[in-house]
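[1] Okay, predicted coordinates and the sequence, questions at the end:
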Amino acid sequence: MTLFDPRTTALVMIDLQEANMTHDHLPHGSRGVLDKSLRLIAAAREAGSLLVHVRSSFLPNERDSLQPILIEKQRPANPVREPRWDELVPEVAPQPNEPVLVKRSWNAFHGSDLDVQLRRHGIETIVLIGMSTNWGVEGTARAAYENYYNIVFAEDAMSAATAEGHRHSVETILPLLGRVRSVDEVERAFGESAA
């Protein structure tokens, strides 16, 4: 039995953007996640699957981001960001028919048209990759589960600020939401489905 049907599968890439390349992630490292993501991007395109690029971005004063009451830590009024921090890394270069969505929270469904895009393309399964495992990927996965999507996680094409955060998500939360697989397994599934 194949892992998914590429005609009804989308590769959803979370925050493969400049900000995440300027600091390391664990356990796979930012460059390692990007390299493995590029393999899946190529495989998904070859198989004819939908690719959806998701990036985080805010107004300069970040008034459009979630502003929960945080006792221990308050956000600065005008945070200083690196130039181009919110741009997708050039290597992932979206093609004309690949949606690019902006998210302003951990959950890529919240406040975006991700669900509309997926449904209009007839998507039933999403393959999730990106940064960070226990924030953007897990936040999006929880919403995908609640919206009745089948989910596949490519474990080594995602990483977190700490190895413990990644491991907790991968071992405790993500298996309750979908199927956790390696990049090799997901890439092979795209290839088998495309054949």
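    Thanks, I have it.

[2] all contacts plus neighbour counts: C-alpha atoms, from now on.
    Will do.

[3] ok now stretch 176-192, how far from the chain's centre?
    A distance of 15 Å separates the centroid of the chain from that of stretch 176-192, by Cα atoms, centre = their mean, to the nearest Å.

[4] got the contact list for stretch 114-129?
    4, 7-14, 37, 50, 99, 101, 108-109, 137, 141, 149-155, 157-158 (Cα atoms under 8 Å, 6 or more residues apart in numbering).

[5] take a look at this one as well, against the first:
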Amino acid sequence: MAKNKDFKFVNEYGFDETALKQAFAEAREIYKERGFMRKMGYGKAPAITTVDMAKAWMSEGHVFTCDHAEEVCAEALKVLEAGRKAGVPIFHTTTGYIGEKQWDLPRWDEKIPMSKLDISDHWMEIDPKLNPQPEEPVIHKKYASNFFGTHLAQTLNYLGVDTLIVMGATACACVRHTVMDSTGYGFKTIIPEGTIGDRVPGVIEWNLFDMEAKFCDIEPVDAVVKYLEGIDASVYTKHSRLEDK
């Protein structure tokens, strides 16, 4: 880290983190005065979804690799393990396309190299740093949001879920669109701090600020873990149905 002439810390990219935090602090006050940034709070029946936490995003060596993925996975694992112990439904997603011709490849490939995401490649596996479990579904999506063109919303509604915890990559695209759709479908939506990845300095900070202002709550990981530890798995519709058999 280096210092500029105003003695503010600047990261290795020349990005002034202090100035950004100050700007966000001032903007938060403006938003709150106008009724934005309200708290959605926690519901009684949460689910967890990871967004593109496959190897292509969370491990080194791929064009989609995110910065600081090790730390992101470590924080996300704390939330996942708490959810597993409590019997909370967990859904992973990864974006990928089928076969050499990739007929399912969307126009999105005209902007970013989606053709590098072969659904049969090992890069599309959920990163082992998350310790994914066999009973946790992996939804193969074709676009940014975990909800767009998938069955996630219907499944969450069937289970009686009222709160969705979102973690993954990237802040500016797939996480953001997932959070917006989650709130749109009527779920309280929570992002645990430190569980979101991206590739460009400042993108995470800006998008978390803006999502917290309009679409979700940003909560400390420890607070989310404590919340999950208090969940009784009997709140879920499917659980009750299976118990009757």
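    That came in fine, so what should we check first? Since the structure is predicted, the reported quantities are computational estimates derived from the model, not experimental observations.

[6] TM value for the aligned chains?
    The pair, once superposed, lands on a TM-score of 0.83 when counted by TM-score structural alignment, normalised by the length of the first structure; 186 aligned residues with a Cα RMSD of 2.5 Å.

[7] Now, the contacts of stretch 114-129 of the first structure that are in strands?
    9-14, 50, 101, 150-155, 157-158 (DSSP state E).

[8] Nearest to residue 185 of the first structure among those residues?
    residue 154 (8.3 Å; Cα to Cα).

[9] if I pick that closest one, what's in contact with it?
    Taking Cα under 8 Å, 6+ apart, we find residue 154 of the first structure in contact with 127, 128, 129, 180, 181, 182, 183, 186.

[10] Most neighbours of all the residues you listed, which one?
    Counting neighbours by other Cα atoms under 10 Å, residue 129 comes out on top of these with 29 neighbours.

[11] before we move on, the earlier item: adding distance to residue 84 of the first structure as columns, could you present the contacts of residue 154 of the first structure in JSON lines?
    JSON lines is the format used below for the contacts of residue 154 of the first structure (distance: Cα to Cα, whole Å):
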{"residue": "127", "distance to residue 84 of the first structure": "26"}
{"residue": "128", "distance to residue 84 of the first structure": "24"}
{"residue": "129", "distance to residue 84 of the first structure": "21"}
{"residue": "180", "distance to residue 84 of the first structure": "32"}
{"residue": "181", "distance to residue 84 of the first structure": "32"}
{"residue": "182", "distance to residue 84 of the first structure": "30"}
{"residue": "183", "distance to residue 84 of the first structure": "28"}
{"residue": "186", "distance to residue 84 of the first structure": "31"}
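
[12] what would these look like in a markdown table with distance to residue 85 of the first structure and secondary structure?
    Converted to a markdown table, the contacts of residue 154 of the first structure look like this (distance: Cα to Cα, whole Å; DSSP: H, G, I helix; E, B strand; the rest coil):
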| residue | distance to residue 85 of the first structure | secondary structure |
| --- | --- | --- |
| 127 | 24 | strand |
| 128 | 21 | strand |
| 129 | 19 | strand |
| 180 | 29 | strand |
| 181 | 29 | strand |
| 182 | 28 | coil |
| 183 | 26 | helix |
| 186 | 29 | helix |
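
[13] quick one: the closest residue to residue 61 of the first structure other than its chain neighbours from residue 15 of the first structure, how far?
    Using Cα to Cα, 6 or more residues apart in numbering and skipping residues adjacent in sequence, the residue nearest residue 61 of the first structure is residue 78, 4.5 Å away. In this view, residue 78 of the first structure and residue 15 of the first structure are 21 Å apart by Cα to Cα, to the nearest Å.
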